[in-house]
Each structure stands twice: as C-alpha cells, then as structure tokens.
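Colleague: no sequence for this one, just the structure:
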C-alpha cells in the first residue's frame, strides 16, 4: 500500500439502519484499533512454566475514534441522537487502498471543546457491538 492522504480515510454512519451511509463531516482525524483478549491456559505442567494461550479464545473488539469540527448539520444531529439514545448502528471505516471495515458500533464518548479564539470541536469514540466484516479494496 502506497502512502495515502489521511483525509481520504472516511467514517460513515448508516443513518436509519437501511444501508444508507452518511459520511461524518468535519472530521480532522480518525483512528481504528483492533484488540483481542487472551485466555491463559498455563498450569503447573506447562513446559518451563511458560505461559500457554488458548488459540482462538478470548474476545475481539474494535475501537474507532475521531475528532473534528461541526460542519454538516445532518451528521452532527444524527451523532447526538445516537449517543443520547445509546443506539447501536452500522458504521463503515473506509481506508484507501486497504479496504472497508463494516459493523455494529455504539458511540461510547462524545466530547465538545472550544477555545475563546477558535472553533468548537468534538471528539467521538465508538466501540464494536458485534462481528465486523472486512472488504479489501
């Protein structure tokens, strides 16, 4: 994968649950992290008392975060509505020349900040709420 412009990494929200995705406008930064917990199966007979793990065990999860400025009334209103309702929706994170991650996420943090001489900004955090799919570009 060649170098890509960060502005081409898009976060999209399924507005109504019908598969109609809306780009979250005004985002200046976006990040995606995958994590997995392990299941430790070490016992007194483990070779050399080295830790042993259960293959395929544990819980997988993904976190998405972003920050930006208010720019699009429709996506701003939808994000606020989903957060305050605790609603789980389909989201997509499109990574240029890599692929698209799609799945259920819940907004778990929504922060607002502003400087006296600057614009109001927001920070957004999502946590996966089910199995994700990956489609290569």
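Modeller: Noted; the coordinates are in hand. On a predicted model such as this, the values are computed, not experimentally measured, just so you know.
Colleague: only C-alpha atoms for contact and neighbour calcs from this point on.
Modeller: Fine.
Colleague: pull the contacting residues for residue 57.
Modeller: Residues near residue 57 by CA atoms under 8 Å, 6 or more residues apart in numbering: 37-39.
Colleague: how does it look with 7 Å?
Modeller: 38-39 (CA atoms under 7 Å, 6 or more residues apart in numbering).
Colleague: so it, which of the three states?
Modeller: Recorded secondary structure, residue 57: coil (DSSP: H, G, I helix; E, B strand; the rest coil).
Colleague: in addition, the following structure is provided for comparison:
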C-alpha cells in the first residue's frame, strides 16, 4: 500500500436509512487496542512474561476534529450524543478496508477563536463487535 491522502479516511454514521459521511472533519483517527492477560507463574521459562492468547478485551476508538459544514450530519452527531445512543458507524481506510460496528460518542467538544470559525472535536468508543471488509 502506497501513500494515501488523509482526506480519504472517512467516518460515516448511520442515520437510520443510510451511512452519512460526518462532514467537515479535517483530521480523523482510528485506534485498535487489546488488553493482555498475564498468566506468568513461578515456572515460566527464565521468568519471561506469558500472555493468555485471545483472552483480553478488544476495543476501538475513533477521534476527529473539524468544522461545521453540513447541517444534516451535524444534527445527526448532536442527536446521537445527546440521546446517549449507540450508532452504527463505518470507518473507511483507503486501500485497506472498512471497519463497521456499533459506537457511542464519548466526547463532543466545541471551540472557537474570536476571529475564526467554530470547530468541534469528536470521540467515539466501540460498543460491540466490529467487522472488517477488505477493499
């Protein structure tokens, strides 16, 4: 996979009938994490740590920063956050694939300078099993 344009990394949220791109995002990030379960014991070879395969909790987090651009996607994000809803989301990673599953908005922040535009920061946490579809 060669270099990709950052603008092609997309965050989409289901509005009940279709996946809508969250508009105005200038930066986006998805991170995958898996907890480890340490099963080291007195007889572990040379006291090296041992981990239990497949036992830790997996999670994904999405973050983004941008400006208000599209009234429909802005309203969708606001509604999902204030309802405390879990929304079906997609993250499209160019030349890699699409990650899809349930996410909850964990943070929504607004900021603005007196001589600039209002911007927002968005954080989402996975709320169930995710699927991956290769491109």
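Modeller: Okay, I see it. What you are looking at is a predicted structure, and each value in this text was computed from that prediction instead of being measured.
Colleague: what ranges does the first structure have for its helices?
Modeller: Along the first structure, counting by DSSP state H, helices occupy 73-85.
Colleague: need the longest strand for it.
Modeller: As assigned by DSSP state E, the longest strand anywhere in the first structure is strand 99-114.
Colleague: in it, what counts as buried?
Modeller: Buried positions in strand 99-114 of the first structure, judged by neighbour count with 16 or more other CA atoms under 10 Å: 100-108, 110.
Colleague: same thing with stretch 17-36 of the second structure?
Modeller: 20-25, 28-30.
Colleague: for stretch 73-93 of the first structure, same thing?
Modeller: Within stretch 73-93 of the first structure, the residues scored as buried using 16+ other CA under 10 Å are 75-76, 78-79, 82-83, 88-93.
Colleague: quick revisit: dump the buried residues of strand 99-114 of the first structure to a markdown table, plus distance to residue 2 of the first structure.
Modeller: Output for these, formatted as a markdown table (distance: CA to CA, whole Å):
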| residue | distance to residue 2 of the first structure |
| --- | --- |
| 100 | 17 |
| 101 | 19 |
| 102 | 23 |
| 103 | 26 |
| 104 | 29 |
| 105 | 29 |
| 106 | 31 |
| 107 | 31 |
| 108 | 33 |
| 110 | 33 |
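Colleague: determine how far the last residue of stretch 91-108 of the first structure lies from the first.
Modeller: Using CA to CA, to the nearest Å, one end of stretch 91-108 of the first structure lies 14 Å from the other.
Colleague: can you check which part of the second structure that stretch sits on?
Modeller: The aligned range for stretch 91-108 of the first structure in the second structure is 89-106, by TM-score structural alignment.
Colleague: how far is the matching stretch from where the chain is centred?
Modeller: 6 Å (CA atoms, centre = their mean, to the nearest Å).
Colleague: other residues contacting that stretch?
Modeller: Residues from elsewhere that reach stretch 89-106 of the second structure, judged by CA under 7 Å, 6+ apart: 1, 4, 8-14, 81, 85-88, 123-135.
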